[in-house]
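> predicted coordinates and the sequence they were generated for:
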Amino acid sequence: MKRHSIQHLYLRAGFGISKSKLDNLASHSKAEVVEQLFANSRKLEPLKIDLSEFEEFLNSPKSEHPKPTPAEKQAFRKKSRQKIKELNNAWIDRLIDTDSVLGEKMTLFWSNVFVCKDKTVWHFQQYNNTLREHALGNLRTFVKAISKEPSMIKYLNNKQNVKDSPNENFARELMELFTLGEGNYTEEDIHNSARAFTGYSFRKDGSFRLIKKKHDEGIKTFMGKSGNFDGDDIIDIILEQKACARFICKKVYRYFVNDKIDEKHIDELTEFFYRHYDIKKLMHHIFISDWFYSPENIGVKIKSPIELLVGIQRSVDVKFEKPKQRIFIQKMMGQTLLDPPNVAGWKGGKNWIDSNTMMFRLKLASILLYHNEIELIAKGEFDDSFDDYYMENKKGKQKIKTLVNWNQFDNEFASLDLEGMQDQLINCEISPETKSFLSKLSVSNHRAYCVQLMSIPEYQLC
């Protein structure tokens, strides 16, 4: 398999590939390279942070807990918010240091499909691991599991969805944003499917609970079928619609192949996926297809902020002295993991770029690797105020404190000349303007050239 094609595969199915791994795979066939990619993600380890400080609360009966004071509630929530930030950093560390790149990339993808937000860290961690568990599994099982996640039940108000007073939020988003897309269901379908999800609740440890007295046992008519349907029945009927397979295939295609849809390829993928809703087989079908490696699909996608940040950290060993600063970097680029803007998630594509984020993205490598000063102009929100960060430097400028270990990089790139480095770090056509810029650089070593390559517009693409 050509090196260029392997790089393309690993940029889309992961976050790039090291020179040593690329050297190892270059003599293998496409089928062998793709098979190894999947083999490395056969078993995904759950992502877990230390939540021992909540164990007493989680393991003791409710009757043993005196009613907390407002101050105690506030302290508890603050503790949970801090742990969610820790989970954010743990997730990024996992993306940086994993051989299961496809499984983790799929987890990241699904987090922007089945979008969710929560302030209770142990529920949010459970939701994140449910994404990971089903990322390459069966869509039917996946959607049913997501519908029973405490974080999702809270986020889309399904705990308030009860017999005789249905709340339609979850039912609507299930069809509009998660499975079918607009135009493939009716308002009556929303109303009756909401009735099927009544009584959905959970225990404080995160296990699912159906409260029968709040569940509507009446006959519901949904998409032409009638019966005493529950939530799982509704999901089964949704997946009977070929529109569901097409909707998911379009999302997968835009994320892994090209923002510009090729309807012929979508038709092909829809027919394939509809048979069994096997996510692993769908992804294998894409990665083995010749059209995935066509020139029109290479180097045409804008890296998400997370892809950009993780890509740099996978190439050069960078540690943050203050983990919260990595959260601020995400915020400034417009994508903070575990903090989506709304239930529709991040739009992606050209929406990642504006005048502020573009300049910051181009400077990111020098900020991390050379400790260059930055203007703090944040995008988006997170649970805690950004004010504390501004107060550290009232002029709105700050240095990101990192520890850079160049040894891994030196070992990887020692045998390459500057042109070879360029081929390793950039996987798209370089414009004449950029070529002219690079040719005029007075670069004395590989490290300096690495930072320059990571600072050109072409490094923003994958």
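Done, it's in. Numbers count the residues shown, from 1 in each chain.

> all contacts plus neighbour counts: C-alpha atoms, from now on.
OK.

> now the strands for the stretch 51-200 of the chain?
Listed in chain order, the strands of the stretch 51-200 of the chain (DSSP state E, counting those that start in this stretch) span residues 200-202.

> residue contacts, Arg172?
Shown in contact with Arg172 (C-alpha atoms under 8 Å, 6 or more residues apart in numbering): Ile190.

> burial measure for the nearest residue to Phe38 once chain neighbours are set aside, as a count.
Counting by C-alpha to C-alpha, 6 or more residues apart in numbering, Phe38 lies nearest to Leu102, which is 7.0 Å off, once chain neighbours are set aside. Using other C-alpha atoms under 10 Å, Leu102 has 26 other residues around it.

> surely Leu102 meets Leu37?
Yes - using C-alpha atoms under 8 Å, Leu102 and Leu37 qualify as a contacting pair, with a distance of 6.8 Å.

> could you work out the end-to-end span of stretch 147-158 for me?
The straight-line separation of the ends of stretch 147-158 (C-alpha to C-alpha, to the nearest Å) is 9 Å.

> got another, please set it beside the one above:
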Amino acid sequence: MASLNPLGSNLDLRKAKHLIRRATFKFTKEQLDTFVGMSATNAVNSLTTAAANTLAEPYDPLPIESPDGYWTLSTELPNSLDGQARKRAQVTAWWWHNAMQQTTLKHKLSFFLHTCFPVGKDDGVGAPTYFYDHINFLDFYAFGNLKTIAKKITLDNGMLDYLDNTQNNKNNPNENYAREYLELHTILKGKQIGPNNYTNYTELDIQQAAKVFSGFKKLADRSMIDPDTNIPMGYINIDQHDTSDKTFSSAFGNQIIIGRDTELGAFEELDDFVEMVFAQPETAKAYCRKLYRYFVKSDWTEEIETDIIEPLAQILIANEYEILPVVTTLLSSEHFYDADDSDATDNIIGSIIKSPLQILSEVCAMFELEYPDPSTNALLYYRNFFHNFIHNRYFPASGIEFYNPDSVAGYPAYYQEPGFDRNWFSSNTLIGRYKLIESLIEGKNTITSGDIYAQLDTVAFVKNKIANASDPNLLISEIADLLYPESIDTDRTNYFKSFLVDEGFPDYYWTGVWSQYLNTNEDVTVRTRLNALIIAMVNAAEFQLM
């Protein structure tokens, strides 16, 4: 029976790896060592705190002669800033660097919120400062309240632009935001049961919701600040707000939201609407299914729906849509560790294909990639390493436009059945995934060309992280235990050993080579062989899973 009971045993290496991969982007040996032996509950709770961001805000090192610098503080109108696309990319570089500095749930949940309330940074969100405000908003509420987010997202300048609500007026209604709010952001459709009737709402409800949202506008100069978040927000133009009563369908109990004709009244209408949507049990279930797909697995049985999804939805409702009680319950549970049935290897661990973001983050964290420090070498970090290589080459080649999904529904891996996370893999994305580790080891962009100004040191990794580096079998086993969800067998060990020891040579060949390196510090031979080994192990099928 699927169970949300807390895991009774302490975390072993296998379960600790599983938790850190699923809950964070920063996956390190040191964090593994910390978590092994801890209870799941204590380990998960330790991930629910986060210090202030290492980088307070993004920086533009261009133009070189006179950098734009901390452009988010500019008093110019956002759409007048130079290098708009470049600056939007710098926001993602800022976000990723901060995610790589802390082992915390915050950044995983912030990105989860992006999958729930997607915007495209280069496809409609507007000026880069609006996108920066949007990402700040998601970060602020990463440990927060889903209902609050669903209210305040309506006043997010980036969202107002992206889904056209800034054009939604009482005499010229625009239903884009209202439609996606119900279909994608909150309650979801359900099965269509009749013309214009999707079980959870109808076309009439979209029309009435658009009236509730009418008059909410982007504020171009970012001069209105949300008192709760201290983040710029949009405003209500009451002259363009539909002040009539809004009558919803039987899906919402034929509820009537009384129209108001003041700015305060328009906000009260918005509150009434959101409360109505979140009073429906299906809204809580929709979020819990998304959380399950994001953290656990893309498909599940009726048993999981009954024993996991529905109880999580009740926890969400009981906690007024606070996200942490649900997530901590799920990540601490027997079910999450596949410990609620007789076969602990058949369901959860290793069941998700890693996203390109997860691949990048794990490799950089585990191997302690030395990339340019944005605080001291902003040009090399923002322009050369992140923008030119990670943002413009690696991410597109591996199947993701970072923070720029190709539709309003977001990334197919999080919503498109039946493939879900299998959508990360295709004939078009394999080369990008497999070229990443090669590029990082060579310090060159092998996807196209050019210096990336960062280099992964395989010799230092093995010397500092692997206890039994002189024994090729133990060396491979220890690396596999760090990189893979499950241990590997003798056949796989022997395959990987071929990168260290030529066919026909005894194991002690590698022992001698490693010993010579330790005695002389001459690393040409060990580096050549370790580079080949790490490329093979990272590009192996086992590493693509978590």
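Cool, got the structure. Note that the coordinates shown come from a computational prediction; the quantities given were computed from them, not determined experimentally.

> before we move on, the earlier item: map the residue nearest to Phe38 of structure 1 onto structure 2.
Correspondence of Leu102 of structure 1 to structure 2, assessed by TM-score structural alignment: Leu105.

> now do its match against Ala460 of structure 2, distance only.
29 Å.

> now swap in Tyr517 of structure 2 and tell me
The value you get for Tyr517 of structure 2 to Ala460 of structure 2, if C-alpha to C-alpha is used, is 12 Å.

> contact partners for the most centrally placed residue in structure 2?
By C-alpha atoms, centre = their mean, structure 2 has its centre lying nearest to Phe111, at 3.3 Å. Applying C-alpha under 8 Å, 6+ apart, we find Phe111 of structure 2 in contact with Leu138.

> surely the match of Leu102 of structure 1 and Thr24 touch.
Yes - contact criterion C-alpha under 8 Å: Leu105 of structure 2 and Thr24 qualify, at 5.5 Å.

> now Lys117 of structure 1: how far from Pro341 of structure 1?
Here Lys117 of structure 1 is placed at a distance of 9 Å from Pro341 of structure 1 (C-alpha to C-alpha).

> correction: Ile426 of structure 1
Look at Ile426 of structure 1 and Pro341 of structure 1: by C-alpha to C-alpha, they are 30 Å apart.

> and those two? which has more neighbours close in?
The residue with more neighbours, out of Ile426 of structure 1 and Pro341, is Ile426; 21 against 18, by other C-alpha under 10 Å.

> name the nearest residue to the more buried one, sequence neighbours excluded.
Tyr459 (5.9 Å).

> mind checking what that neighbour lines up with in structure 2?
Alignment note (TM-score structural alignment): Tyr459 of structure 1 maps to Phe543 of structure 2.

> what sits against its match?
Shown in contact with Phe543 of structure 2 (C-alpha under 8 Å, 6+ apart): 483-485, 537.

> mind running it again at 10 Å?
Shown in contact with Phe543 of structure 2 (C-alpha atoms under 10 Å, 6 or more residues apart in numbering): 350, 353-354, 359, 480, 482-486, 536-537.

> how about it, secondary structure?
helix (DSSP: H, G, I helix; E, B strand; the rest coil).

> who's in contact with stretch 528-538 of structure 2?
The contact list for stretch 528-538 of structure 2 (C-alpha under 10 Å, 6+ apart) reads 359, 363, 433-442, 456-459, 461-462, 476, 479-480, 483-484, 492, 495-501, 510, 523, 525-527, 539-540, 543-544.

> weed out the non-buried ones from the residues you listed.
Buried residues within those, counting neighbours by 16 or more other C-alpha atoms under 10 Å: 359, 363, 433-442, 456-459, 461-462, 476, 479-480, 483-484, 496-501, 510, 526-527, 539, 543-544.

> narrow those to those in helices?
Cross-referencing those against helices under DSSP state H gives 359, 363, 433-442, 458-459, 461-462, 476, 479-480, 483, 496-497, 510, 526-527.

> do you have the helices of the stretch 251-400 of structure 2 handy? List them.
Using DSSP state H, counting those that start in this stretch, the helices of the stretch 251-400 of structure 2 run over 263-278, 281-295, 302-304, 310-318, 323-331, 356-366, 378, 395-398.

> now those in a markdown table, with distance to Asp156 of structure 2?
Listed next are these as a markdown table, based on distance: least, C-alpha to C-alpha, whole Å:
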| stretch | distance to Asp156 of structure 2 |
| --- | --- |
| helix 263-278 | 14 |
| helix 281-295 | 20 |
| helix 302-304 | 35 |
| helix 310-318 | 24 |
| helix 323-331 | 20 |
| helix 356-366 | 25 |
| helix 378 | 29 |
| helix 395-398 | 26 |
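
> nearest to Ala89 of structure 2, out of the ones you listed?
Closest approach to Ala89 of structure 2 among these (C-alpha to C-alpha): helix 395-398, 11.9 Å.
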